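Asker: Got a predicted model here, sequence first, then my questions.
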Amino acid sequence: MDSIRNANEEELKKLEEKIADAEENLGESEVREAHLAKALYFIRIRDKEKALEQLKLTEGKTVAVGQKMDLVFYTLQLAFFFMDFDLVSKSIDKAKKLFEEGGGDWERKNRLNVYEGLYCMSTRNFKKAATLFLDSISTFTTYEIFPYETFIFYTVLTSIVTLDRVSLKQMVVDAPEILTVLGKIPFLSEFLNSLIECQYKAFFSAFAGMAEQIKVDHYLYPHFRFYMREVRTVGYSQFLESYKTVTVEAMAKAFGVSVDFIDQDLSRLSAGGNLQCKIDKVAGVVETNRPHAKYQATIKQGDFLLNRIQKLSRVIDREDFSRAFRDLEVS
């Protein structure tokens, strides 16, 4: 520890000398670069408070809006490392305002999408995270926070629990950028494709392997139990869409688990409102009571049409009344 502290002190002394030299002999841009170098060193040794202080000092010497956005990205890296999501949220809002001021090119905009997607994933907003990640697949350049393989890992995980089967096939399974990386990540290909192909036993088997990776992930491990529940809900929902009723035994066999496990798991998910089904314990069957998506869309459109007709009828009634009243006045 003493040797590390001494090395840090020596390096910081050199950086201070560069700042002093720049202020005495060089221009404003060189002064800014010297202060930025010191801020980056504090980030490197993970001295959060001093890094933020130095970044703020560097921002005061920065004129270009694009460079200010780069400073926000450095702040985001530090905030994500310490899981300071309040700072992450404020920094993302700040970056968006800078972009609106015309200081961001598309490369910075795409980087900001990845940072925001990571923030959404880390705060359980998986739907928005999946949307932002999918939009950034072909333009990913944010290697400073994680490699491309990790980005694809997050994209697939968030997409599975938020996209319907058709969208998942079009946007993820058939995406060439994802296909080039999918096989490099253990269990991910089996996890994704078995769900699409309705191979639920293989899906659960691959999910067990994926769970070990999620447990050790810096951003996903706090949501491990929540994500496990969401994935099981997706698998069960897709399976039950094909049946009005199905025996618990047949469902357990399809997923490669025991009857008791399916019975308990479905009971918890159904009671929590995650699954629209009920278990007939006496008959040993699961009954689905969720309306079909097309049926729900038809009902929604019908309600909208009825509301329009009611509004129109009230307008017509008022016009008829007004016309009758004018006729009465004339007579």
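Answerer: Received it, and whenever you're ready, just let me know what you need.

Asker: use CA for all of it now, contacts and neighbours both
Answerer: Fine.

Asker: any idea how far Arg225 lies from Glu49?
Answerer: Counting by Cα to Cα, to the nearest Å, the gap from Arg225 to Glu49 is 33 Å.

Asker: structure B:
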Amino acid sequence: MNSSREQEPALKVNALVKRYGDMVALDHFDMEVNRGEVFGLLGPNGSGKSTAINCILALLSFESGTVRVFGQEMTPTSYDLKSHIGVVPQNVAVFNELNVQENIDYFCSLYVPKKADRKDLVEQAIDFVGLGDFRRFRPGKLSGGLLRRLNIACGIAHQPDLIFFDEPTVAVDPQSRNAILEGIERLNAQGATVVYTSHYMEEVEQICTRIMIMDHGRQIALGTAEELKGMVQAGEQVTVETLDLKESTLAKIRALPLAQSVDYDGKELVIHCRQGEHNLQDVLTVLESTQTSYGHLTSRPPSLNDVFLELTGKELRD
């Protein structure tokens, strides 16, 4: 990229508005992604994530607002700018008639016209995703995890500076998921800026430097995972194994100021706490003062999933 634009963010979206008839899909949506980061974009179904990405990529028109990539305005005809962008879609997008190597070569050719220039790029992409032993296989012969890795290779073969990953680990086994996440971290270490969407919160917390949560077409929270956890009331979850919890003791625990919710199934007591410094000690004080015997006890800090549910609600979305 032009050295004069080195200080510009990789992506800057300002006040984007997109409507479908009377429905507002993006409501003055803002987003800024710094160069060299892995940026997590989260939101429930229908929050506007896919619409935002499609507008950023100039695949959708929008009513107002601006999109700038590496300091340049993004338009449908910004072909040079688009050559610096890679997209790995949620739905695998490859040609069943072509084998692994041919698929990667085809998608690379959209950005690198000369076959001689593509040869090393295709080989590097095959090596990067570990498909060397499958280069002559057609997609129909690949497992779900290998197919996902082919999907990634097709999106990154031209070595883009900005890469969008949309749910890249859906329906893959743990080994494939781990390989994909490690691959994304390697791409980032090599200089790529990554925008990552997923419904697997543990993945986002593992690899993303900053995370945005959006809903109803606008940003509702932004920060590191720890910063987001500090924005909500949710605190730790205390779990206690006990078989002799009396109703009077349970009532005392429910009356604690820290307790957001308390559940007991006859074997396990689970307390979801508000943020506080002495939650575990307060629970233990009640158990010991009532001479309640207990076994295994754990305290789990709030997760990104807890934050997500508190900010976006727990109702199901279509």
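Answerer: In hand now; what should we look at? In this text the structure is predicted, and so the values were computed from the model without any measurement.

Asker: TM-score, when you put one on top of the other?
Answerer: Here the TM-score of the superposed chains, computed with TM-score structural alignment, normalised by the length of structure 2 as the reference length, equals 0.26; 143 aligned residues with a Cα RMSD of 6.7 Å.

Asker: Show me what counts as buried in the helix or strand in which Arg111 of structure 1 is found.
Answerer: Under the criterion of DSSP states H and E, Arg111 of structure 1 resides in helix 106-122. Within helix 106-122 of structure 1, the residues that qualify as buried by neighbour count (16 or more other Cα atoms under 10 Å) are 108-122.

Asker: Between those, which sits nearest Ser313 of structure 1?
Answerer: Of all these, Ser313 of structure 1 sits closest to Cys120, with 45.4 Å by Cα to Cα.

Asker: I'd guessed that closest one sits against Ala129; true?
Answerer: Yes - shown here, Cys120 of structure 1 and Ala129 form a contact pair, counting by Cα atoms under 8 Å, at 5.2 Å.

Asker: Look up how far Val286 of structure 2 lies from Leu162 of structure 2.
Answerer: Per Cα to Cα, Leu162 of structure 2 is found 53 Å from Val286 of structure 2.

Asker: who's more crowded, these two?
Answerer: Applying other Cα atoms under 10 Å to Leu162 of structure 2 and Val286 shows that Leu162 carries more neighbours, namely 27 against 16.

Asker: My read is that the more buried one contacts Val194, right?
Answerer: Yes - counting by Cα under 8 Å, Leu162 of structure 2 sits close enough to Val194 to count as a contact (5.9 Å).

Asker: for Thr239 of structure 2, what are its contacts?
Answerer: Contacts of Thr239 of structure 2 were listed using Cα atoms under 8 Å, 6 or more residues apart in numbering, and they are 268-271, 297-299.

Asker: do the same with Val17 of structure 2
Answerer: The contact partners of Val17 of structure 2, by Cα under 8 Å, 6+ apart, come to 24-29, 62-65.

Asker: Now list the buried members of the residues you listed.
Answerer: Neighbour counting over the contacts of Val17 of structure 2 (16+ other Cα under 10 Å) leaves 25-29, 62 as the buried ones.

Asker: And the helix or strand that comes right after the helix holding Arg111 of structure 1, what does it pack against?
Answerer: Sequence-wise, the next helix or strand downstream of helix 106-122 of structure 1 (DSSP H and E) is helix 126-135. Contacts defined by 3 or more Cα pairs under 8 Å, 6 or more residues apart in numbering; DSSP states H and E place helix 126-135 of structure 1 against helix 106-122, helix 148-160.

Asker: tell me the angle of the first one relative to helix 126-135?
Answerer: Just to be clear, that refers to helix 106-122 of structure 1. Helix 106-122 of structure 1 and helix 126-135 are oriented at 150 degrees to each other (axes from the mean of the first three to the mean of the last three Cα atoms, to 10 degrees).

Asker: who does helix 106-122 of structure 1 touch, helix- and strand-wise?
Answerer: Helix 106-122 of structure 1 makes packing contacts with helix 85-98, helix 126-135 when contacts are defined by 3+ Cα pairs under 8 Å, 6+ apart.

Asker: The longest one packs against which elements?
Answerer: Same thing as helix 85-98 of structure 1. If you count contacts as 3+ Cα pairs under 8 Å, 6+ apart, helix 85-98 of structure 1 packs onto helix 65-81, helix 106-122.
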